[in-house]
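J.: Sharing a sequence plus its predicted fold:
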Amino acid sequence: MNLNFFFEVLIGGLLSGVMYALVAIGFVLIYKASGVFNFAQGAMVYFAALTCVGVTEKFGVSLWAAIPVTIVVMILLGIAVERVVLRPLVNQPEITLFMATIGMAFFIEGLAQLLWGAGVRKLELPIEDVPSEYLMEKYNIVVSQFDITAAAVCGLLVTALALLFSKTKVGRALRAVADDHQAALAVGIPLKRIWAVLWSVAGLVALVAGLLWGARNGVQFALTFVALKALPVLILGGFTSMPGAIVGGLIIGASEKLAEVFIGPYVGGGIEGWFPYVLALLFLLVRPEGLFGEKIIRRI
């Protein structure tokens, strides 16, 4: 086996894994602080990408002018979801909140198509999808420059979120809310305001993911299914851990590409679609809480 080709596949998978991790982080943010599995995260990714493209087409502005407008829209969407849908359901059973996010997913998808149309759109970022000249000349490895840049953007966003949670007053409040809602309320932390901030941040994460995935695959309804790719990532990394989302994304991205290239020819096509879920299922049997997840002990 050509070692250079192996590293090309591995690096390409790792870079894709970083983008999977970005989508997974949107889930982690909401689940960690509120215990809600936000099934609407994929719809938010689609809504963000379609809104950005729709603003450029309808108002004839550049992408860089449309991005700030979309940021404001996603913040307002996050706040609206928290206030109108989830706030009235506080202290309801988890299954009720989960079903509410499923309903939100369909509503957000329909709203996006109602506002901007359902056709496939092209999203062009100022990043060329060509092999990196440096890696070709230095190591004779073909890796997309777009993948490298997208991974760098995701890395910067994750670093910014980590600093937000660890170094700021809002971040400390978010961690307190994640640990114990009632205790956070008892010490004067405004729980509803913190949740509004959290959903706004989740909207911004959805925007970055929507721009990157939309530029790669086109802005289309299939973007909503990117969220399903995050499920194996969450199972491996843990639903409450941001580092776990990153590590899980790298594992899923690398294993998916390696399986597609080296196992796919022997079992038929389409292995990249189901292999991550089989890997996650096997992992569930060994460590259900994930690599970085907290063990849950229930006393009866």
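T.: All right, it came through fine.
J.: From now on I want contacts and neighbour counts done on CA atoms only, so please keep to that.
T.: Will do.
J.: Could you pull out the helices in the stretch 201-300 of the chain for me?
T.: Secondary structure of the stretch 201-300 of the chain, counting by DSSP state H, counting those that start in this stretch: helices at 226-237, 242-258, 264-267, 271-286.
J.: which strands and helices sit next to the longest one?
T.: The criterion is 3 or more C-alpha pairs under 8 Å, 6 or more residues apart in numbering; DSSP states H and E, and the helices and strands that helix 242-258 contacts are helix 3-34, helix 226-237, helix 271-286.
J.: buried set for that helix?
T.: 242-258 (16 or more other C-alpha atoms under 10 Å).
J.: quick one: it to helix 226-237, angle?
T.: Orientation check (axes from the mean of the first three to the mean of the last three C-alpha atoms, to 10 degrees): helix 242-258 against helix 226-237 gives 110 degrees.
J.: relative orientation of helix 242-258 and helix 3-34 in degrees?
T.: 150 degrees.
J.: before we move on, back to that, for the helices and strands packed on helix 242-258, which one sits closest to residue 215?
T.: Closest to residue 215 of these, according to C-alpha to C-alpha: helix 3-34, at 12.3 Å.
J.: For the closest one, buried residues please.
T.: Going by 16+ other C-alpha under 10 Å, helix 3-34 has these buried residues: 8-34.
J.: Which elements pack onto that helix?
T.: Secondary-structure packing of helix 3-34 (3+ C-alpha pairs under 8 Å, 6+ apart): helix 41-59, helix 145-167, helix 169-179, helix 191-217, helix 226-237, helix 242-258.
J.: Format those helices as CSV; extra columns: distance to residue 276.
T.: Converted to CSV, these look like this (distance: least, C-alpha to C-alpha, whole Å):
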stretch, distance to residue 276
helix 41-59, 18
helix 145-167, 20
helix 169-179, 29
helix 191-217, 19
helix 226-237, 6
helix 242-258, 6
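J.: Could you name the stretch from those that's closest to residue 116?
T.: Short answer: helix 41-59, nearest of those by C-alpha to C-alpha, at 5.6 Å.
J.: also this one, for the comparison:
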Amino acid sequence: MNINFFFEVLIGGLLSGVMYALVAIGFVLIYKASGVFNFAQGAMVYFAALTCVGVVDKFGVSLWVAVPVTMVVMILLGLAVERVVLRPLVNQPEIALFMATIGMAFFIEGLAQLMWGAQVRKLELPIEDVPSQYLMDNYNILVSQFDIMAAAVCGMLVIALALLFSKTKVGRALRAVADDHQAALAVGIPLKRIWAVLWAVAGLVALVAGMLWGARNGVQFALTFVALKALPVLILGGFTSMPGAIVGGLIIGASEKMAEVFIGPLVGGGIEGWFPYVLALLFLLVRPEGLFGEKIIRRI
């Protein structure tokens, strides 16, 4: 086997994994602080991408104008979801919150199509999807320049979120809320305000993910299913860990691509669609809480 080809597949998978990790981080943000599995994250990714191209097409503005406008829209959407839907359900059973996010997913998908139409759109970013000339000239490796830049953008966003959570007053409040809601309330931390900030940040994460995936695959309803690819990532990394989302995304991205290229010809096509879920299922049998998840011990 050509070693250069092996590295091409591996690097391509790792770069895709960074984009999977970005979607998974949207889930982790909400789940860690509120215990809610945000089933609507995929719909938010679709809404963000469709709004961005919709603003460009309808108003004839450049992408540099559409992105800040969409950013404001996504922040407002996150705040509205927290205020109108989830805040009235505080202290309700977790299943009620989960069902609420399912309802939100369908509502957001319908709202996006009502506002901008359901046809497939093309999202053009100022990044060409061509092989990196540097890697070609120096290492004879074919890796998309778009994948490299997308991974760099995701990496910068992850660093920014890490600094937000570790170095700021809001970040300390977020960690306190994640550890114990009642204790955070007891020391005067405004729980509802913190949740509002989290949903706004989740909206921004959805915007970045939507633009990157939309530029690669086209802005279409199928973007909502990107969220399903985040499930194996969360199972491997842990539902409450941001580093776990990153590591899980890298593992899923690399293993998916390797399986597609090296195992796919032996078992037939379509392996990339189900291999991550099989890997996650096997991992559940060994470490149900994930690589970085917290092991919960309950007394009976």
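T.: Looks like it arrived, so ask away. Keep in mind the model is a prediction, meaning the values are calculated, not measured.
J.: For residue 153 of the first structure, find the nearest of the helices and strands packed on helix 242-258 of the first structure.
T.: helix 3-34 (9.4 Å).
J.: Next, the angle from the closest one to helix 191-217.
T.: 160 degrees.
J.: mean shift between helix 3-34 of the first structure and the second structure?
T.: Compared with the second structure after fitting, helix 3-34 of the first structure deviates on average by 0.2 Å (mean C-alpha distance after the TM-score superposition for the first structure).
J.: That helix versus helix 169-179: what angle between them?
T.: 80 degrees.
J.: Now residue 189 of the first structure: which helix or strand?
T.: Under DSSP states H and E, no helix or strand contains residue 189 of the first structure.
J.: show me what contacts it?
T.: Residue 189 of the first structure makes contact with residue 173, according to C-alpha atoms under 8 Å, 6 or more residues apart in numbering.
J.: now residue 212 of the first structure, nearest residue through space, not along the chain?
T.: Excluding its sequence neighbours, the residue lying closest to residue 212 of the first structure (C-alpha to C-alpha, 6 or more residues apart in numbering) is residue 150, at 6.6 Å.
J.: Let me know how buried the one you found is, in neighbour terms.
T.: 23 (other C-alpha atoms under 10 Å).
J.: So it sits against residue 21, correct?
T.: No: with contact defined as C-alpha atoms under 8 Å, residue 150 of the first structure does not count as touching residue 21 (11.9 Å).
J.: What does residue 107 of the second structure correspond to in the first structure?
T.: Here residue 107 of the second structure is matched to residue 107 in the first structure, going by sequence alignment.
J.: quick one on the thing from earlier: any idea how far the residue nearest to residue 212 of the first structure is from residue 125 of the first structure?
T.: 10 Å (C-alpha to C-alpha, to the nearest Å).
J.: if you skip the residues just before and after it, what's nearest to residue 109 of the second structure?
T.: The shortest distance from residue 109 of the second structure to any non-neighbouring residue, by C-alpha to C-alpha, 6+ apart, is to residue 43 (5.6 Å).
J.: In contact with that neighbour, which residues?
T.: By C-alpha under 8 Å, 6+ apart, the neighbours of residue 43 of the second structure are 105, 106, 108, 109, 223, 224.
J.: Relative to residue 33 of the second structure, how far out is the fifth one?
T.: In other words, residue 223 of the second structure. Applying C-alpha to C-alpha, the value for residue 223 of the second structure to residue 33 of the second structure is 25 Å.
J.: could you dump the helices and strands packed on helix 242-258 of the first structure to JSON lines with distance to residue 100 of the first structure?
T.: Shown next, in JSON lines, are these (distance: least, C-alpha to C-alpha, whole Å):
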{"stretch": "helix 3-34", "distance to residue 100 of the first structure": "14"}
{"stretch": "helix 226-237", "distance to residue 100 of the first structure": "17"}
{"stretch": "helix 271-286", "distance to residue 100 of the first structure": "25"}
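J.: so which of those gets nearest residue 143 of the first structure?
T.: Using C-alpha to C-alpha, these put helix 3-34 closest to residue 143 of the first structure, at 6.2 Å.
J.: Give me the neighbour count for residue 279 of the second structure.
T.: By the criterion of other C-alpha under 10 Å, residue 279 of the second structure has 17 neighbours.
J.: wait, I meant residue 103 of the first structure
T.: Residues lying near residue 103 of the first structure (other C-alpha under 10 Å) number 14.
J.: swap in residue 300 of the second structure?
T.: Residue 300 of the second structure - counted by other C-alpha under 10 Å - has 3 other residues nearby.
J.: Would you check how far apart residue 91 of the second structure and residue 297 of the second structure are?
T.: The gap separating residue 91 of the second structure from residue 297 of the second structure is 22 Å, by C-alpha to C-alpha.
J.: Who has more neighbours out of the two?
T.: A count of neighbours by other C-alpha under 10 Å puts residue 91 above the other of residue 91 of the second structure and residue 297, at 9 against 6.
J.: Just tell me what the more buried one corresponds to in the first structure.
T.: Taking sequence alignment, the alignment pairs residue 91 of the second structure with residue 91 from the first structure.
J.: State the three-state secondary structure for its match.
T.: Recorded secondary structure, residue 91 of the first structure: coil (DSSP: H, G, I helix; E, B strand; the rest coil).
J.: Tell me which residues touch it, please.
T.: Contact criterion C-alpha under 8 Å, 6+ apart gives no residues in contact with residue 91 of the first structure.
J.: Just the buried positions in stretch 278-295 of the second structure, please.
T.: Applying a neighbour-count criterion of 16+ other C-alpha under 10 Å, one finds 279, 280, 283, 288, 289, 290, 291, 292, 293 buried in stretch 278-295 of the second structure.
J.: and what of stretch 110-125 of the first structure?
T.: Applying 16+ other C-alpha under 10 Å to stretch 110-125 of the first structure flags 112, 113, 116, 121, 123 as buried.
J.: One more: stretch 169-186 of the second structure?
T.: For stretch 169-186 of the second structure, burial by neighbour count (16+ other C-alpha under 10 Å) applies to 171, 173, 174, 176, 177, 178, 184.
J.: which position in the first structure aligns with the last one?
T.: Alignment note: residue 184 of the second structure maps to residue 184 in the first structure; criterion sequence alignment.
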